[in-house]
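Participant: sequence and predicted structure below; questions after.
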Amino acid sequence: MDKNTSIPHIAFLYPGYAAEDDYPRLAGMISTPAEVSVIHTAFDEDAHTIKALTEMGSPERLKEGAEHLKDASMEAVLWTSTSASFVRGIDGIGEQIETLENLLHIPASTTAMAFARAVAAINARRVAIAATYPRDIALLFKTFLEHFDIEVVHITCRDIITAAEVGTLEKEAVLQFVTDNDHPDADAILIPDTALHSAAWLEDLEAAAGKPVLTANQVSFWEGLRLCGKLTPQSGLGTLFRVNPWN
């Protein structure tokens, strides 16, 4: 069977419970539905603080989650906490990816890396960040993006501490958050929290903003398909999924 048309099998390591239902929803929205496995990882504290996020994204926590996948037939694995990736810096992200690949022997990535690749894929040079995080955490995301020569022209923070609270935000609140935090110089708007639901509203978000919107769970799923070698143009999932990945 041609690998580009066969069913993708993607695993997502997800800390706690908030918007993890976005992944099976996205899996069912593509033309050849994917099979996904969501593994909930443990952590000491649900908090958008450097200390809590560093512990949450430690190699030890990732190993604990990945152990549940050792006998699964997955083709790629994602660590799906943007903030518990970028707070560890580029070297820390590399360690996260290496930890997962060494244990599972499949391609691995993180949501933070997925954002960097997705911004490049849609040819965005300047971006606005609409972050649910406190400002100090959002600024670390800005620093991460600048490592890839992505210019952040605007950043807004909602100062929500816990992922559990972020997961309760509904469609109208998310749409308003995006439109309130656009910037005329931004080529795209980035919403970096995997605890925020977005899968069902991707086209609505872009219609409201009038430009591409990249959300954490969207780019994570896109990255998983890319790692599987099964990324093909799709409709209904925003600008990112309409781009031909092989151009």
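Facilitator: It's in. Residues are numbered from 1 along each chain as shown.
Participant: only C-alpha atoms from now on, for both contacts and neighbour counts.
Facilitator: Noted.
Participant: ranges for the helices of this protein?
Facilitator: With DSSP state H as the criterion, the chain has helices at 22-29, 50-56, 59-66, 83-86, 89-104, 111-121, 135-146, 163-166, 171-180, 202-209, 216-228, 239-242.
Participant: quick one, what contacts residue 75?
Facilitator: Contacts for residue 75 (Cα atoms under 8 Å, 6 or more residues apart in numbering) come out as 8, 9, 10, 11, 106, 107, 227, 228.
Participant: please apply the same query to residue 227.
Facilitator: 75, 76, 107, 108.
Participant: tell me which of those is nearest to residue 243?
Facilitator: residue 76 (20.9 Å; Cα to Cα).
Participant: wait, the closest one touches residue 11, no?
Facilitator: Yes - proximity of residue 76 to residue 11 meets the contact threshold set by Cα atoms under 8 Å, at 6.2 Å.
Participant: so how far is residue 72 from the spatially most central residue of the chain?
Facilitator: With distances taken as Cα atoms, centre = their mean, residue 216 lies nearest the centre of the chain, 3.0 Å away. Taking Cα to Cα, to the nearest Å as the measure, residue 216 falls 24 Å from residue 72.
Participant: roughly how far does residue 29 sit from residue 205?
Facilitator: Note on residue 29: its distance to residue 205, by Cα to Cα, is 17 Å.
Participant: which one of those two is surrounded by more residues?
Facilitator: Remark: of residue 29 and residue 205, residue 205 carries more neighbours, 26 against 17, as counted by other Cα atoms under 10 Å.
Participant: ok, that one touching residue 177?
Facilitator: No - the criterion here is Cα under 8 Å, and residue 205 misses it with residue 177 at 9.7 Å.
Participant: tell me how far residue 236 lies from residue 16.
Facilitator: 28 Å.
Participant: and for residue 99?
Facilitator: 20 Å.
Participant: how about residue 71?
Facilitator: From residue 71 to residue 16 the distance is 22 Å (Cα to Cα).
Participant: more neighbours: those two, which one.
Facilitator: Applying other Cα under 10 Å to residue 71 and residue 16 shows that residue 16 carries more neighbours, namely 18 against 8.
Participant: what's the closest non-adjacent residue to that one?
Facilitator: In this structure, residue 16 finds its nearest non-sequential neighbour in residue 40, 5.6 Å apart by Cα to Cα, 6 or more residues apart in numbering.
Participant: hmm, residue 240 and residue 202 touching each other?
Facilitator: No - using Cα under 8 Å as the test, residue 202 is too far from residue 240 to be in contact (10.1 Å).
Participant: who's more crowded, these two?
Facilitator: residue 240 (23 against 20).
Participant: dropping in the other structure now:
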Amino acid sequence: MTALGLLTPGHSAEDDYPRIEQLLGSDIRVDTAHTGIGEDTSRADTPGGTDSAERLAEGVAALRLAGVEAVVWASTSGSFGHGWEGAQEQVRTLARLAGMPASSTSFAFVHAAGEMGVRRVAVGATYPPDVAELFARFLRAGGLEVTGVRSSGAGTAAEAATWEEEDLLTLARAADTADAEAVLLPDTALRTAAHLPLLEKALSKPVLTASQVTVWEGLRLADRRVNAPSLGTLFTREPRVQA
């Protein structure tokens, strides 16, 4: 059994994670613990937001007690707003608090793109335009070329959590560019796990979403790969043979 720990801000769309656990169809357990959400906005630079060391510490003890092997800060906007170096420091703090390998959803997008050999990406964000551009800047710092950024301007995580399949399709299609090798939907408040096959079929290219890459990143930290095509192209790699 491989146990992954996800530290989530609040409860928006957290039901995506047990759905992913089920779709993995393997000996994988995905545990979640929560921090306070502070002010419920989509702004990455909100003072006293979800990403302070004090808030990150709130759920770490529960994850340690659950026996997880790695922890991922499951908040995209709560990490990329610090810039590349600031997000690295955030992850180092989380690893120190947890006493185990750690990462965040923002880094997960960069690592997942690298896993698939993707360099050119388009971004479809629920964030306001200035915050969406901060995410694009983070991706560029990670070595990716951003071919376009589309912002829907959703004001809160609660609003994004109400989106349904057609809303996701509309955003993904609007964000896509002809030269993009993949489309990224970065908001962890979006429920996307059930819609990945349809999204990829509609765009004829890989789609990376926040909940999907967050769990994948936990598996990467735990040195596991699982073949689960229902979770998109990212999960069609051959699994590593376990000793």
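Facilitator: All right, it came through fine. Just so you know, these numbers come straight off a predicted model, no measurement behind them.
Participant: quick one: TM-score?
Facilitator: Scored against TM-score structural alignment, normalised by the length of structure 2, the superposed chains reach a TM-score of 0.94; 240 aligned residues with a Cα RMSD of 1.5 Å.
Participant: re the thing from before, map the residue nearest to the centre of structure 1 across to structure 2 for me.
Facilitator: Here residue 216 of structure 1 is matched to residue 210 in structure 2, going by TM-score structural alignment.
Participant: mind checking how far its match is from residue 88 of structure 2?
Facilitator: Per Cα to Cα, residue 210 of structure 2 is found 18 Å from residue 88 of structure 2.
Participant: structure 2: which residue goes with residue 83 of structure 1?
Facilitator: With TM-score structural alignment as the criterion, residue 83 of structure 1 matches residue 77.
Participant: surely its match is in contact with residue 44?
Facilitator: Yes - assessed by Cα under 8 Å, residue 77 of structure 2 is found in contact with residue 44 at 4.8 Å.
Participant: who's in contact with the match of residue 216 of structure 1?
Facilitator: 76, 105, 109, 185, 186, 187, 188, 190.
Participant: most surrounded residue in those residues?
Facilitator: Going by other Cα under 10 Å, residue 105 tops the contacts of residue 210 of structure 2 with 31 neighbours.
Participant: residues near the closest residue to residue 73 of structure 2 other than its chain neighbours, how many?
Facilitator: Nearest non-adjacent residue to residue 73 of structure 2, counting by Cα to Cα, 6+ apart: residue 104, 4.4 Å away. Neighbourhood size, residue 104 of structure 2 [other Cα under 10 Å]: 27.
Participant: can you list the buried residues in stretch 60-78 of structure 1?
Facilitator: Buried residues in stretch 60-78 of structure 1, counting neighbours by 16 or more other Cα atoms under 10 Å, are found at 61, 62, 63, 65, 66, 69, 74, 75, 76, 77, 78.
Participant: would you agree the first one is in contact with residue 42?
Facilitator: Yes - the criterion here is Cα under 8 Å, and residue 61 of structure 1 meets it with residue 42 at 6.7 Å.
Participant: what about residue 213 of structure 1, distance to residue 50 of structure 1?
Facilitator: 26 Å.
Participant: the two: who's more crowded?
Facilitator: A count of neighbours by other Cα under 10 Å puts residue 213 above the other of residue 213 of structure 1 and residue 50, at 28 against 16.
Participant: wouldn't that one be in contact with residue 190 here?
Facilitator: Yes - counting by Cα under 8 Å, residue 213 of structure 1 touches residue 190, with 5.9 Å between them.
Participant: got the contact list for residue 47 of structure 1?
Facilitator: Neighbours of residue 47 of structure 1 in contact, by Cα under 8 Å, 6+ apart: 53, 161, 162, 163.
Participant: what do we get in structure 1 for residue 163 of structure 2?
Facilitator: Aligned partner of residue 163 of structure 2 by TM-score structural alignment: residue 169.
Participant: give the closest residue to its match in space, chain neighbours not counted.
Facilitator: Here the residue nearest residue 169 of structure 1, using Cα to Cα, 6+ apart, is residue 196, at 7.0 Å.
Participant: can you name the residues of structure 1 that stretch 143-154 of structure 2 overlays?
Facilitator: Taking TM-score structural alignment, stretch 143-154 of structure 2 hits residues 149-160 over in structure 1.
Participant: so what's residue 128 of structure 1 up against?
Facilitator: 152, 153, 154, 155, 181, 182, 183, 186, 187, 188, 189, 190.
Participant: translate the last one into the numbering of structure 2.
Facilitator: So that's residue 190 of structure 1. Residue 190 of structure 1 maps onto residue 184 in structure 2, by TM-score structural alignment.
Participant: which ones are touching its match?
Facilitator: Contacts of residue 184 of structure 2 by Cα under 8 Å, 6+ apart are 109, 121, 122, 123, 124, 207, 208, 209.
Participant: how close does residue 146 of structure 1 sit to residue 126 of structure 1?
Facilitator: In terms of Cα to Cα, residue 146 of structure 1 sits 10 Å off from residue 126 of structure 1.
Participant: give me the common contacts of the two.
Facilitator: By Cα under 8 Å, 6+ apart, residue 146 of structure 1 and residue 126 have these common neighbours: residue 152.
Participant: out of those two, which sits in the busier spot?
Facilitator: Comparing residue 146 of structure 1 with residue 126 by other Cα under 10 Å, the one with more neighbours is residue 126, at 18 against 13.
Participant: for the equivalent of that one over in structure 2, which non-adjacent residue is spatially closest?
Facilitator: Mapped onto structure 2 by TM-score structural alignment, residue 126 of structure 1 lines up with residue 120. Counting by Cα to Cα, 6+ apart, residue 120 of structure 2 lies nearest to residue 145, which is 4.7 Å off, once chain neighbours are set aside.
Participant: before we move on, the earlier item: for the contacts of residue 227 of structure 1, work out which two are farthest apart.
Facilitator: The widest separation within the contacts of residue 227 of structure 1 (Cα to Cα) is 9.1 Å, between 75 and 108.
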